[in-house]
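Chemist: Mind folding the following:
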Amino acid sequence: MILVDVATGSQAWTEPVENGWQVHQHGPLRLWNAVEDALSAWQDAGSPPQSDFGMTVDVDGTQRVWIGTPEGPTWRLPV
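Modeler: Now for the predicted structure:
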């Protein structure tokens, strides 16, 4: 898997190793950490269906993904 944020040049990728996977990250954003945080939030919310997700863009351009309601579990998207 390869993740790239074109705005910052941040990158994350995985490669197989003996007993699993190794993650590499470069750039100012820790993209793999963000994936793990989002997965944990989803699991903590009971693994809801995709239809329970929403996104809000604030007046300052901040983009937030949320589960259930805008007041529920939330995280910012890198911009």
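
Chemist: Please count neighbours and contacts with C-alpha atoms only from this point.
Modeler: OK.

Chemist: which ones are touching Leu3?
Modeler: 11-13, 31-32 (CA atoms under 8 Å, 6 or more residues apart in numbering).

Chemist: Tell me how far it lies from Leu31.
Modeler: 7 Å (CA to CA, to the nearest Å).

Chemist: and for the two, which residues touch both?
Modeler: In contact with both Leu3 and Leu31: 11-12, using CA under 8 Å, 6+ apart.

Chemist: For the comparison step, fold the sequence that follows:
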Amino acid sequence: MTTGPGHVVAQLAAPPVEFWMSGADVVLVDVATGSQARTESTRDCWSVHENGPLRLWDQVETALVKWQAAGAPEQSAFGMTVTETTQTVWLGDPGGPGWPLPV
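Modeler: The predicted model follows:
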């Protein structure tokens, strides 16, 4: 799987999730909770199938919309702030769109 800024944002949305490609489709699995999401391409559209306690695709989609609203910048636009109690990846500057990470 080729990794670009969109893939980085998807992983930021769900840090413990494993991502796989199955042809053109994407599979997300959170082993800890048993949550899963899978895209399925058909002729004219995409469907998403989710199960488990977490809505993994919803998390990823929300993060990608936030990134796209910021102009879909390249990886060089990302930064990170780390304190004793938090870790946050952000776009542009620490006050910009961001994603908290587990500590």
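
Chemist: Let me see the TM-score of these two.
Modeler: TM-score of the superposed chains, computed with TM-score structural alignment, normalised by the length of structure 1, equals 0.75; 78 aligned residues with a CA RMSD of 2.3 Å.

Chemist: got the buried residues for the longest helix belonging to structure 2?
Modeler: In structure 2, assigned by DSSP state H, the helix with the most residues is helix 56-69. Residues of helix 56-69 of structure 2 classed as buried under the neighbour-count rule (16 or more other CA atoms under 10 Å) are 56-57, 60, 63-64, 66-67.

Chemist: from those, which single one is nearest Thr85 of structure 2?
Modeler: Among those, Ala63 lies closest to Thr85 of structure 2 (CA to CA), at 22.4 Å.

Chemist: Counterpart of the closest one over in structure 1?
Modeler: In structure 1, Ala63 of structure 2 lines up with Ala38, judged by TM-score structural alignment.

Chemist: Who are the contact partners of its match?
Modeler: Trp75.
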